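Participant: what follows is a predicted structure for the sequence shown.
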Amino acid sequence: SSSSSAAADDALFLGLDFGTSGARATVVDNAGAVVTETTARYPPIVDGGKGGDGVPEGGWAEAWRGALWSLLDQLDAGVRERVAAVAVDGTSGTVLIVDRQSGEPVYPPMLYNEKRGDAVDFLCAVAPEGHTVRSPTSALCKLHSWWVSNGERGEEEFALLHHADWLASRLHGLPHGETDHNNALKLGFDPGLGPNGDYPAWMKSLPYASMLPGNVRAPGARVAAVATERARSALTNPSGCVVVAGTTDSIAAFVAARCTTPGDAVTSLGSSLALKLVSAKRVDDSAKGVYSHRLCGSWLVGGSSNLGGWLLRSNFSDDELVALTDKIDLEDAEKGNSTPDYYPGVLMGFGMTVKQATDALSPRPDADEDFLRAILGSVAGVEARSYREMASMGASNVARVFTAGGGAKNPKWSTIRSRAMGGIPVTASEFAEASYGSALLARMGHYNLPTYVPEE
């Protein structure tokens, strides 16, 4: 039989990511290398419209539960018996109302993009100016709206869990009460209050305060052992398997980039632009859409813009993008100086409609590759100004940027972006999957480490 330390090094770590259209599992080893991945799709939408507004057959909770067991059952038996820790991430702002005894949902899940405008006036009266819960999509608006619709009662029998919390509870079996700093931010949890963060006093006096998860843990902290019968049938490690506090899907994707030094940033360059910067100081400004998450003892300052890859897609096909990018000559300084900036002064936030952003794309240069260069440069300008704005608000200066999303595949865009930010390094993130980030958090919790970044 192997010594216990060698057996410990044999341990594997599982990250589970539940996104908007499907779920993914990533298993990593002690060094943070990927061992295997599995995916699961949710059942087809049967009720409702396009773009995530519909509901899959059986409802969202059953779709997530089915995907959870599918992800685990697809793993090889030899992998499952070595998994020593698991962490889950889910969509931020998606919440469930569950029975306190069983943890089973008693009401259809309220999704991240669902608005509960009926709760805004009440929360604007109790929450301070600029607070994240004053948005109709906030988790607290959803809880308030549910409580009112339930006849202003039920706080003794029912509890609120976030998407990731509920899935983790299918593993450890605690029916309610467990969440993490990042998922709880849109609920109103203040990660800077007291030594470990807390709900502010105005939240604790709400009539349904008892429904809030009482244990709000740092991502990467141990929660409880995998204990439900269904989960133990899949995660069969004879030494046991621990559930570690997870995070939101976007922060898990940040964790995947393996950076924790103030000044490190990840730009997700998909159809829109999402910016996250590690900072020594916390900055929040809801008017600019800037807010800070707590992560591994630093602050993670986030902002976003709806300007991004959709501007390319609406003007060029994928093949055209490749061919035209090839034609761009970044050493042609004269061409660089004469390229129009379509979004001068525009910062993060959702200040422009699709029509305004589209109408701003003029004058259009004669050559298609010059038009493409102008769009790439204009989006780069928004990114650069946004990081500068974060710094002017008190955050750390950006020192290097990792890129996730489709835009990471365009090295010329990376060069244009680097120049816009004063020449700092801009590189593609080697790992961009949220499930990989959650696996790193599982590893961190198992070894009780202060950081999720594996030692090089």
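Facilitator: That came in fine, so what should we check first?
Participant: every contact and neighbour count from this point should use C-alpha atoms.
Facilitator: Will do.
Participant: secondary structure element for Asn337, which one?
Facilitator: For Asn337, the enclosing helix or strand under DSSP states H and E is helix 333-338.
Participant: who does that helix touch, helix- and strand-wise?
Facilitator: If contacts are counted by 3 or more CA pairs under 8 Å, 6 or more residues apart in numbering; DSSP states H and E, helix 333-338 sits against no helix or strand.
Participant: ok, second structure coming up, stack it against the first:
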Amino acid sequence: MKYVIGIDLGTSSVKTLLVNKEGEIKGEATASYPLIHERPGYSEQNPEEWVNGTVACLKQLLQESGVAAEEIEGISFSGQMHGLVLLDEQNQVLRNAMLWNDTRTTQECREIEAKLGNQLLDITRNAALEGFTLPKILWVQKHEPELFAKAARFVLPKDYLRYRMTGRVQMEISDAAGTLLLNVPEGAWSDEIVRAFGLPEGFCPPLLGSTEEAGTLLPEFAQRCGLSPNTRVFGGGADNACGAVGAGIVRQGDALCSIGTSGVVLTYEEDKSKDFGGKVHFFNHAHSGAFYAMGVTLAAGYSLSWFKDSLAPGLSFDELLAPVGSLPPGAEGLLFTPYLVGERTPHADSVIRGSFIGLSGTHRREHLARAVMEGITFSLAESVELFREAGISVERVISIGGGAKNPVWLQMQADIFGTPVVSLKNEQGPAMGAAMMAAVGSGWFGSLKDCADRFIGYGKTYEPIPANAAAYARLFKVYQQVYAATRSLNEGLQEFRG
């Protein structure tokens, strides 16, 4: 029997999956590591923690599964996006990695916009946000000039891990798309942006495809974790790209709805001319020549967790949501906007906050719970609407995360999105997507589409109920008015916030 390993290098932990040729999971291991918060808004990590955690997981996989090292053909990766790892001429790490959720770079974002103007969206297809990598590079360049003078190149988190495994410094393209240094439509580094900010020659490493082989394991790394040095290592993908692959978003017409702490709606696209004016993210996909458009709701599942912890701390989620299904769409005239921590899509606004609109004395806890679920889904539907306005077909939504665990919420998604919604039989997320990239790279399948047909099983399909869909279409128009109506009110409240 032959196997591949998918490694998901996350923000708080690394997860590894051992998968056979039928897509069956034969081993799993996880190791956590700390975040470093020296000041408010700072979020860093020591890259050595990623290496040590991965080694521990790989050793555990082999020991617990009993699989021989020679039976493992390939390894690939999913990685947290945008994190800055600066390397010197000897590829030694110069400082802790600045992570995607590090928000110290607002001024650098404004400088990028001022210097590049319309070129920024024309080239990168994305707006300058604090999470991206280029603002972090400029922050170090400005605030740590002596250290930056030693920087020869940069990589992203999973690409650093792959370097430590293979000895080759490369950057995989779906992750490179989140740096603000890549010409996304052309799939190449932007010389214009590199020159505009005076970055050194060779600062952007060679690009690598997601299923392209990066090399084999260094003998010393193979010995540390018990693998064979002949194990092939492949490019991998950004966590969102891998999550999409792991959910089967591999053909046009399919979209992903992921409701975790934040929420993501993501769709597959092959037309590189799509331009959303920066309202949604547009990145290179793990599939060669393909892209994905992505909208983000900052407080998706977090809104429901906040509601439960604040108003029903003694109930489980199942108990809290049990009465919701008996209520009609619209929660009897109650709306919720999930702006608890600001919003991302389509309103990049850090000041806006959430609202209950239409609250009356007849509303009970179950009305508020339903309104929260509907408000989260409406926010995600705004991204779906942007996709459709740009000519992207959304024919089916594959739902994962917390929103896929509740049948009422799955039906609600179908009714609000106006399209069939289906859950997965075995949801494994980005780690499975990484394993699929290793499977394709190893030659088990001709494409990620072929691999998805074998590896991914779908659950029940929820079709839109026409009467509900019509009611939600009317309510959605009301929901879309709330942001503009409350924006100035929230600005006025800003001075009173703790």
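Facilitator: Perfect, I can see it now. Note that the structure is predicted; figures quoted are calculated from it, not measured.
Participant: what's the TM-score here?
Facilitator: Comparison of the two superposed chains (TM-score structural alignment, normalised by the length of structure 1) gives a TM-score of 0.84, and 431 aligned residues with a CA RMSD of 3.1 Å.
Participant: how about the helix holding Asn337 of structure 1, which residues are buried there?
Facilitator: Gly336 (16 or more other CA atoms under 10 Å).
Participant: what's the mean distance for whatever helix or strand comes next after that helix versus structure 2?
Facilitator: The helix or strand immediately downstream of helix 333-338 of structure 1 is helix 354-359, counting by DSSP H and E. Comparison of helix 354-359 of structure 1 with structure 2 after fitting gives an average deviation of 4.5 Å (mean CA distance after the TM-score superposition for structure 1).
Participant: coming back round to it: contacts for the helix holding Asn337 of structure 1, please.
Facilitator: The contact list for helix 333-338 of structure 1 (CA atoms under 8 Å, 6 or more residues apart in numbering) reads Leu330.
Participant: in the stretch 251-400 of structure 1, which spans are strands?
Facilitator: 264-269, 273-279, 291-295, 298-305, 400-404 (DSSP state E, counting those that start in this stretch).
Participant: who wins for proximity to Lys412 of structure 1 among these?
Facilitator: Lys412 of structure 1 sits nearest to strand 400-404 of all those, at 12.9 Å, using CA to CA.
Participant: in structure 2, what stretch matches the closest one?
Facilitator: Residues 396-400 of structure 2 are the counterpart of strand 400-404 of structure 1, counting by TM-score structural alignment.
Participant: which residues touch the matching stretch?
Facilitator: 247, 249, 253-259, 410, 419-424, 427.
Participant: so how far does that stretch sit from its counterpart in structure 1?
Facilitator: Counting by mean CA distance after the TM-score superposition for structure 1, stretch 396-400 of structure 2 comes out at 1.7 Å.
Participant: could you say which helix or strand contains Thr461 of structure 2?
Facilitator: Going by DSSP H and E, Thr461 of structure 2 is in strand 458-462.
Participant: number of residues surrounding the residue mapped onto Gly309 of structure 1 from structure 2?
Facilitator: With TM-score structural alignment as the criterion, Gly309 of structure 1 lines up with Gly301 in structure 2. Using other CA atoms under 10 Å, Gly301 of structure 2 has 23 other residues around it.
Participant: thought Gly301 of structure 2 was touching Phe307?
Facilitator: No: the criterion here is CA atoms under 8 Å, and Gly301 of structure 2 misses it with Phe307 at 9.9 Å.
Participant: residues touching the aligned residue in structure 1 for Ser383 of structure 2, list them.
Facilitator: Aligned counterpart of Ser383 of structure 2 in structure 1: Ser386 (TM-score structural alignment). Neighbouring residues of Ser386 of structure 1 by CA under 8 Å, 6+ apart: Gly303, Leu347, Met348.
Participant: any idea how far Ser386 of structure 1 lies from Val243 of structure 1?
Facilitator: Distance, Ser386 of structure 1 to Val243 of structure 1, by CA to CA, to the nearest Å: 36 Å.
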